[in-house]
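> When you get a sec, could you give me coordinates for this:
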Amino acid sequence: MTATGEAADAVRAHVPALVDERFASRLFAQDATLWGPEAESESAIRLSWVGLGQSSRPLVDEVAAIRADLGPDVDHVVLAGMGGSSLAPEVICATAGVPLTVLDSSDPDYVRAALGDRLERTVLVASSKSGGTVETDSQRRAYEGAFRDAGIDPTERIVVVTDPGSPLEASARAAGYRVVLADPNVGGRYSALTAFGLVPSGLAGVDIGALLDEADSVAGLLAEDAEGNPALVLGAALSGVDPKGSTGRRDKLALAADGTSVVGFGDWAEQLVAESTGKQGTGLLPVVVEGPQAPEVRWPASDVLPVLLVAADGDPASEPGEGDGTDGAAQNATTISVGGSLGALMLLWEAATAVAGRLLGINPFDQPDVESAKKAARGMLEGTPETGEPDLVDDGIELRGTPGLLDGVSDLPGAVAALLDRLEPGRGYLAVMAYLDRAEQAELADVRAPLALRTERPTTFGWGPRFLHSTGQYHKGGPAIGVYLQVTGDPAEDLDVPGQPFSFGHLIAAQAAGDAQVLADHDRPVLRVHLTDRAAGVARLREVLK
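So this is what the prediction gives:
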């Protein structure tokens, strides 16, 4: 790991004090007082992640036994989970080259496609820490119905992962499902090495024992009260503090894979950092970019910190021009470069995020603003999501904006321009939030880099509702400097949620409407773009945005 420029200045300014107060050893001793009196009660029940390299060992045999019981003919693993329950298994399996179907959407087209894929060979892992996650409950109900319709006993094909004492544990045991309990003293975004990360990954074929070995191998290093401790160094560099006070804080992190063999790490780190720090009007915004050629890395603004995920010892050789210091942020004065094995990186970033929380003066273990969007969505589920008449319609694309946003606007290009005009120069960011089928409409994500070039501001792209369990906390609780482009669309066909008075189409519409409402309540500018014809609408929207 290396830190240069202002990142190195921040390390020199803050790490000695962290060493003097024995932050690292106290963290790994699970000292709940490190983040102040107001955070102490939450921290006291959220620190078991520091020892998961050892405490999660029994899961290796437990998962192996479930896999053997399922038999060789059940080899398609589907994970129904949101946020920390899905992001960690996704990166674990992708890095290991092991197939895993991640079902973290309420979009009816996306859910229907999953239900139609190798059902006769499928085991569903339904993961929910609280036991009440509406998306996961709906997906589980859909699979129960599909299994029964196919003549398959759901109790033979569903594995439930949850916390002890949750409503899901009681109902799953009563129904006869296999239940694996997670460590209740670990928060969702720190749960990669608990049952939430290990059960689906192990059932899919990952060597989860080796993953725990990787984490355990660095635990001692990260617990040292020494100035070379990578967790202290990374946490200080990430905290966005400019000790010279000349350019302000670098509070946007441009995460770029630059030679690492770890696949998709930025998406996991995005939730960890954004949800842990984005509150009380402050926080760090991770911006997952395409690589070292992304605008935020090649030409970082004064508030952007390029973070390169580089090859480590033992990684396959990087491609020419990747991770070799020849381009991208390697030429910039202020950069962080981090490399390592996946298990080690996960524990490193968790510890570094705890350090950053201390330096930012916030509690890194709560998420006070995530519940606001959930509450709004639940309220709309009880009726019909009220979107109201569109402010204007342009060739089948309905446009709605927060008050005053679309005054004088007559078409889609004008609406987009009006939103971008609200960006605060030198400090703001743009968030694109797509409540669509992320498989069928995947090409929409390629608007991110062109928008970053167009605005010269950091630009994030998230699929809804999955980002609500990630950057959604930062959107509401972080600094009020964002502008938001929400994209929704009519599905090809709706899909009922068995046993519920709502459909998947109703659910995702309520989630989008609830999120937009809460953002508007926080005085964030929101442009809502609804595609009545998804294929044609995505093509037109891409053209306008790019």
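> contacts and neighbour counts: CA atoms only from here.
Will do.
> what about L309, which helix or strand?
L309 is part of strand 304-310, with elements assigned from DSSP states H and E.
> ok, and what's touching the next helix or strand after that strand?
Later in the chain than strand 304-310, the nearest helix or strand by DSSP H and E is strand 335-338. For strand 335-338, the surrounding residues in contact (Cα atoms under 8 Å, 6 or more residues apart in numbering) are 1-5, 7, 237, 305-310, 329.
> please give me the structure for this one as well, since I'd like to look at both together:
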Amino acid sequence: MTSVVTAGGVSVTIRGAVVDETETVLDRLVSDGVPGSLTSGHAGLWGPDAARAAARRLGWLDLPERSRGLLGRLAELVGEARGAGLDRIVLAGMGGSSLAPDVIARAGGAELTVLDTTDPHQVADVLADRLDRTLVVLSSKSGDTVEADAHRRVFERAFAEAGIGGADLRRRFVIVTDPGSPLEAVADAAGYRLVLADPNVGGRYGALSASGLVPCAVAGVDVVRLLDEAAALVPALQQPYDNPALALGAVLGSSALGGRDKLVVADNGSGLPGLDGWVEHLVAESTGKDGRGLLPVVVESVDAPGFDPAGDTRRIVLGSRPDEPVAGRDAELGVAGPLGAQFLLWEYATAVACRVLGVDPFDEPDVQESRDNTAALLRAEEGIAPTVVHTAPALVEGAVEVHARPESLKGAKDLAGVLEAAVTAAPDRGYLAVMAYLDRFGDASASGLRSLLAERGERLRKHAVPVTFGWGPQLLHTTGQYHKGGPPNGSFLQITGAVREDVEVPDRPYTLGQLQLAQAFGDQRVLRSLGRPAFRLHLRDRDEGIAQLTKVLTG
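Next comes the predicted model:
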């Protein structure tokens, strides 16, 4: 059985038993009047405890029209940048402030350098590239993140060392932040260009807000087209039927209720590179709390290890259209359509799924604890507390140090045994999260460990273990909420690496390398305090260590 729901250029194709499983949830949503209540901004949809926050976080529904008020300001910024010869745009931001713009720029064929890391190697490479032509868009809704502070300080010093100051320096920054944030005060004091974000839109729901549009417009993307694509879907969102966003939300919600809480996501020709990562962020951080949630597992293709059917998964293909079969081993769900419409589609569907799950889609209560632990480590008398970070490894093999509690290692005597312990530590219906605090470009081959660990899991266990992969510290702002607030069934494998050449953070008692390590340890502290199995592999040499891990997993 196949059901296809289309509207506004978007199609959602549902196949097999999922059609019947979804029907009951969809009928309940319709009878409860959810489509009309949501589009009218009814804050009580997620219960009385969530109503206050929801009342301040539903502005994303109106962005296809309201964001057009930014177009004049965007034109000014583009003209000023081009007039000053600044044609290399760097976006410094985390989470929703970077993932959506990255997708928009890549889909629009524009060059946008996204800096969503504290890794000193990656930051140094960005600083070394065409600084004389660089404009930095510094985006942080809260304006108080440690990454935003570090990025601003590092770039200000780099510009000063290049002889760029005064009015020229003031032209080099565009700040995107909420009204009243600390970053707004910094922008006002320094004379940087400022675009205020909509305070009624949360970060992960802000793809069509200033957070998503400012960096991409300056980079040369036609953002009017993006808004037009989203606006075409708006009329359907009020409808009880022929509403692809409601249908998608019903699928997601019914899947979670039925115990299929892993969404294996593969791109199959969507033409929208990076959309899968944005979906992962939106769904995981919105739903993963109160011991519930949906975990997207992004895989490399429909043929990748880990896309196989398992008892607690739904397989989603991005790019499948209604006149084509859903590719990939009987995948149950295909989603296709233009980018602007897909942003709105997934935001609406995720909010609906949270209604079905009974969780608040707009808060992230477990994210702050990792930030607090990082701050505590950075405030330690000697920078990062040496007794916490520089502990003796449990095992050293070649270029890889192993740090883990003895009960987690299960007597492992070599690196192969450690990796098997990490895979098998995930309980039944659980998952393994690989968290790489490395340079996503210089150490890009580390991402290949996801599929290798998935293959190893298929050999070691009766049922395959879903394996996710994320780059730290970006993942703290994306899937981090799910890891700590979602179902307690994850196993966590951190990978950190030696720093060859560090980058100082001006007027702060730590370097970027120390900050990155503190972020890894701060998160690990939280995971361990929750009783989650957590392993850390430290690469004494990054290239050698990744090659060694690859060899062990392919041997």
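> Any idea what the TM-score is?
The TM-score (TM-score structural alignment, normalised by the length of the first structure) is 0.94; 527 aligned residues with a Cα RMSD of 1.5 Å.
> Onto which residues of the second structure does the strand holding L309 of the first structure map?
Under TM-score structural alignment, the match for strand 304-310 of the first structure in the second structure covers residues 313-319.
> contact partners of the matching stretch?
So stretch 313-319 of the second structure is contacted by 255, 260-271, 276, 302, 307, 309, 326-328, 331-337 (Cα under 8 Å, 6+ apart).
> Any chance of a PyMOL selection covering the buried ones in those?
Restricted to buried positions by 16 or more other Cα atoms under 10 Å, the PyMOL selection for the contacts of stretch 313-319 of the second structure reads:
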select buried, resi 255+260+261+262+263+264+265+266+267+268+270+271+276+302+307+326+327+328+331+332+333+334+335+336+337
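> ok so, going back, mean deviation, the strand holding L309 of the first structure versus the second structure?
Aligned to the second structure and superposed, strand 304-310 of the first structure gives a mean residue distance of 0.7 Å (mean Cα distance after the TM-score superposition for the first structure).
> Tell me which stretches of the stretch 401-546 of the first structure form strands.
Chain-ordered strands for the stretch 401-546 of the first structure, with DSSP state E, counting those that start in this stretch as the definition, fall at 429-435, 459-463, 482-489, 526-531.
> quick one: which of the ones you listed is nearest A415 of the first structure?
strand 526-531 (7.6 Å; Cα to Cα).
> Relative to the second structure, what is the average displacement of that closest one?
Averaged out, strand 526-531 of the first structure is 0.6 Å away (mean Cα distance after the TM-score superposition for the first structure).
> Where does that strand end up in the second structure?
Aligned by TM-score structural alignment, strand 526-531 of the first structure falls on residues 534-539 of the second structure.
> Quick one: residues in contact with that stretch.
For stretch 534-539 of the second structure, contacts defined as Cα under 8 Å, 6+ apart pick out 399-405, 408, 422, 491-498, 524, 527-528, 545-546.
> Okay, the residue lying closest to S337 of the first structure once chain neighbours are set aside and E6 of the first structure: tell me how far apart.
Nearest non-adjacent residue to S337 of the first structure, counting by Cα to Cα, 6 or more residues apart in numbering: L308, 4.6 Å away. As for L308 of the first structure, its distance to E6 of the first structure is 15 Å (criterion: Cα to Cα, to the nearest Å).
> Equivalent analysis for D515 of the first structure, please.
In this view, D515 of the first structure and E6 of the first structure are 35 Å apart by Cα to Cα.
> So if I had to pick from those two, which one is more boxed in?
In this view D515 of the first structure and E6 are compared by other Cα atoms under 10 Å, and D515 has more residues nearby, 26 against 23.
> The residue lying closest to that one once chain neighbours are set aside: what's it in contact with?
Closest residue in space to D515 of the first structure, ignoring its immediate chain neighbours: A373 at 5.1 Å, by Cα to Cα, 6+ apart. By Cα under 8 Å, 6+ apart, the residues touching A373 of the first structure are L468, Q511, G514, D515, V518.
> so where do the helices sit in the stretch 301-450 of the first structure?
342-360, 370-381, 412-420, 448-455 (DSSP state H, counting those that start in this stretch).
> that older thread, cross-reference the contacts of A373 of the first structure with the helices and report the matches.
Counting by DSSP state H, the contacts of A373 of the first structure place Q511, G514, D515, V518 in helices.
> OK, contacts around the corresponding residue of the second structure for the second one?
So the one you mean is G514 of the first structure. By TM-score structural alignment, G514 of the first structure lines up with G522 in the second structure. By Cα under 8 Å, 6+ apart, the contact list for G522 of the second structure reads S370, R371, D372, N373, T374, L377.
> Could you tell me the end-to-end distance of stretch 397-417 of the first structure?
Its start and end residues considered, stretch 397-417 of the first structure measures 16 Å (Cα to Cα).
> make that stretch 39-56 of the second structure, sorry
From its first residue to its last, stretch 39-56 of the second structure covers 14 Å (Cα to Cα).
> neighbouring contacts of it?
Contact partners of stretch 39-56 of the second structure, identified using Cα under 8 Å, 6+ apart, comprise 34, 37-38, 58, 61, 199-201, 237-238, 354-355, 358-360, 362-363.
> Buried subset of those as a ChimeraX selection?
Command for ChimeraX that selects the buried part of those, burial taken from 16+ other Cα under 10 Å:
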select :34,38,58,61,199,200,201,237,238,354,355,358,359,360,362,363
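> how near is the spatially closest residue to T455 of the first structure that is not a sequence neighbour to V526 of the first structure?
Nearest non-adjacent residue to T455 of the first structure, counting by Cα to Cα, 6+ apart: L420, 7.2 Å away. As judged by Cα to Cα, L420 of the first structure and V526 of the first structure stand 10 Å apart.
> Now the common contact residues for the two.
Common neighbours of L420 of the first structure and V526, using Cα under 8 Å, 6+ apart, are V483.
> I'd like to know which of the contacts of A373 of the first structure is nearest to A65 of the first structure.
Nearest to A65 of the first structure out of these is L468 (Cα to Cα; 34.2 Å).
> Aligned to that closest one, what sits in the second structure?
For L468 of the first structure, the residue aligned by TM-score structural alignment is L476.
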